[in-house]
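> One predicted model, sequence on top.
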Amino acid sequence: MKTNNEVQILQAYGWNEYWETALFAQNQTIKRLSPARVVAQFSHSYNIMTESGEHSAVVTGKFEFNAAKRGDYPAVGDWVLVEHLPGETRSVIHAVLPRKTAMVRKAAGNVIEDQIIGANLDYLFIVNALNQDFNLRKIERYLVAAWESGAQPVVLLTKADLCEEPETFARQVENIAPGVPVHFISALLNQGKEDLSEYLRSGSTIGVTGSSGVGKSTLLNWLAEKSLQEVQGIREDDARGRHTTTHRELFLLANGALVMDTPGMRELQLWDANEGWQHAFADIEALAERCRYRDCRHEADPGCAVVEAMNTGELDPKRFANYRKTARELAHLARKEQASSGKANQRTNRPKTSKSSLRPNKKTYLQED
């Protein structure tokens, strides 16, 4: 029987009826195990929050043997089933409860494999600075991964003190991200924090992602109202950031919200996608549905609604170029993945076609540097 204090620790880190039900479904034959949440991830070990406080942990040999791919391993934000070592603040991880949401990237290197950036996120803060780093095309790419993750994307435009008219940039983002909340903030001027209160609710888990130097760690410290992460300045010549965060970590704020800081990404290499890509470019997909021909290439075909929209100013040609670029990337990566899996099972099935001939047929994730 758990004490009130033990229950309160788990609840503070997001434990609720949903996870209680998941635990009941998974834990029928392993009653000795207890739930815990992964709060930090290192190369071969984890920090987890248990009912009795923070422990270090590793996976069992059986877990490691049965893991078919890297994405099967625990990630920050996961709820895991653990066995506590008697008299120690160490545990071993036996299982991962099924994830509600997951932000995923391609594993580093040439391996065709996924890797979880953050699990069980309610919101994903996509952070972009209002300096030379501001880039609508980069935000579009993050949105693809955000929608694919299952978490609600929110765009934060940081360093608003460096910009004379941040509202103008916010409107530009709103035009490429229909339905996505967009906020401009300044930690230096303590501006915009009240706009984030609806996301920073007790028990909510928020992932923070973006390029190096956009102010993710500064944002975390500002929201926490104390120094949780070290911060560094940007380079003066190109406003590019320096790496500060070296690992993923989940922090509990005083207001009860949980915020996950992640290492910066220099480059977004998309991997494996469909739904997130379609959602991020839903306006172009809708235009494509109005084209006269099903196999319209959106170039010089008669009756092309996409070309007409660009001619009238309804659609930004740069946005359409990014739509095509990401589609080609995804198609190329899908072929590589199919070729890799084909070596094992010799499958040669082609993906289904759709009205938009550019549409990829795989899930899309981020490549982190």
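Looks like it arrived, so ask away.
> C-alpha only now, for contacts and for neighbours.
Will do.
> which element is F125 on?
Element membership for F125 (DSSP states H and E) is strand 123-129.
> That strand: what's the following helix or strand?
Immediately after strand 123-129, counting by DSSP H and E, sits helix 136-149.
> can you pull out the strands in the stretch 1-150 of the chain?
Assigned by DSSP state E, counting those that start in this stretch, the strands in the stretch 1-150 of the chain fall at 34-41, 46-50, 53-59, 79-84, 90-96, 102-106, 114-119, 123-129.
> Got another one to weigh against that:
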Amino acid sequence: MTYLDYQATTPLAPEAFEAMLPWLRDQHANPHSPHRPGRAAKAAVEVARDEVAALLPPGGRVVFTSGATESLNWAIKGTGGALVTVASEHAAVLDTVLWASRNGRNQTVLPVDHYGFVDLPVAKAASWPDTGLFAAMLVNNEIGVIQPVERLAELAHAAGALFLCDAVQGYGRVPIPDACDLVAISAHKVHGPKGIGALWIRDGVALEPLLHGGDQEGGRSGTLSPALCAGFGVAARLMADHRDADAAHVERLWSYAIDRLRGWTVNGSTEHRYRGNLNVRRDGLDVNRLMSDCRDIAFSAGSACASGSGRPSHVLRAIGLSDAQARSSIRLGFGRYTTEDELARALDTLVAAADAQFR
């Protein structure tokens, strides 16, 4: 099986796995307990917190959560005022904003252009009365486009609002601007374990709790897993250590894929984009048939969170594609553990299977 679905999840780094093992096998203490084993577990959590924070802006704190979905829900539901977001955001943002609007908060959803960027003149001209929060994604999970987050944060601050950055796909790969007030991240997108994420909260920003209970994380309740924290911490450290090598490797894979997929159309900007995300279409392609014919390749027809819905991608529709064009698109995601040889073999198989549909 060739794995080309890095936007859905990434392979667990061996080093992260090894860091988790002692806390799964031998050291089972609760990190919130005052005895010696509990303090040792607490120390492991704090080491991990520092490692995760090293890739985030200064002047804030990292709060561990169950994942980015919880982080985004907490950031949106924990603030007040009207909400502004973008049409190409992840469902964890759009659905939460919709929920909030049904509970009395006004919402504005800004459009994106053909390349996937927020239309800044439209954003500037938008009505922002009583806006409390502007939420936007750093790197789009479906088309890889890098939004001008710093400029968007400036718009939010000019309106007196906080700025929430969904940095799930960009964390450790694309610099996160210091202008952000809240940043949501997830471990399993950076070769860490599933089931843990974090919300970075700028100093001085106060959120209403989403979960009530023991307040173990200072605003977030629930017992932390030292194993998951340790795995996240090591994965974050590796993202920092391997940043340049990973970027160069992804660039080589991107260049090869673009060359091999001549005749296919790239969805979204090819310039301001994370290169490990390649979303392409071939008009008239039956993607379901392609996936059936290429069962030894793991790739996507859209966001994993929307798989099985039967609806065309809202992101591809937001950039102006028709339903038919959206349904003829595939997403290939690759990264640190993808070899050039396996990518070449997978692309040969995909292209041959697609060509067979048009004979």
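Done, it's in. Being a predicted model, the structure only gives us computed values, none of them experimental.
> TM-score of the superposed pair?
Here the TM-score for the pair of chains, by TM-score structural alignment, normalised by the length of structure 2, is 0.24; 143 aligned residues with a C-alpha RMSD of 6.7 Å.
> right, and the strands of the stretch 1-150 of structure 1 - which one's nearest T168 of structure 1?
With C-alpha to C-alpha as the criterion, T168 of structure 1 lies closest to strand 123-129 of those, at 13.7 Å.
> And the closest one, what does it pack against?
helix 136-149, strand 152-158, strand 205-210 (3 or more C-alpha pairs under 8 Å, 6 or more residues apart in numbering; DSSP states H and E).
> okay if I get those as JSON lines plus mean neighbour count and distance to K106 of structure 1?
What follows is those, written out as JSON lines (neighbours: other C-alpha atoms under 10 Å; distance: least, C-alpha to C-alpha, whole Å):
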{"stretch": "helix 136-149", "mean neighbour count": "23", "distance to K106 of structure 1": "11"}
{"stretch": "strand 152-158", "mean neighbour count": "25", "distance to K106 of structure 1": "20"}
{"stretch": "strand 205-210", "mean neighbour count": "26", "distance to K106 of structure 1": "15"}
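> for those, which one sits closest to Q172 of structure 1?
Comparison of those against Q172 of structure 1 by C-alpha to C-alpha identifies helix 136-149 as nearest, at 7.8 Å.
> okay, the strands of the stretch 1-150 of structure 1 in JSON lines with distance to E140 of structure 1 next?
Converted to JSON lines, the strands of the stretch 1-150 of structure 1 look like this (distance: least, C-alpha to C-alpha, whole Å):
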{"stretch": "strand 34-41", "distance to E140 of structure 1": "28"}
{"stretch": "strand 46-50", "distance to E140 of structure 1": "32"}
{"stretch": "strand 53-59", "distance to E140 of structure 1": "36"}
{"stretch": "strand 79-84", "distance to E140 of structure 1": "30"}
{"stretch": "strand 90-96", "distance to E140 of structure 1": "31"}
{"stretch": "strand 102-106", "distance to E140 of structure 1": "15"}
{"stretch": "strand 114-119", "distance to E140 of structure 1": "18"}
{"stretch": "strand 123-129", "distance to E140 of structure 1": "10"}
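> Which one of the ones you listed lies nearest to A280 of structure 1?
Closest to A280 of structure 1 of the strands of the stretch 1-150 of structure 1, according to C-alpha to C-alpha: strand 123-129, at 13.4 Å.
> Next, the angle strand 152-158 makes with the closest one.
Orientation note: strand 123-129 of structure 1 sits at an angle of 30 degrees relative to strand 152-158 (axes from the mean of the first three to the mean of the last three C-alpha atoms, to 10 degrees).
> angle of strand 123-129 of structure 1 against helix 136-149?
Going by the same axes, to 10 degrees, strand 123-129 of structure 1 makes 170 degrees with helix 136-149.
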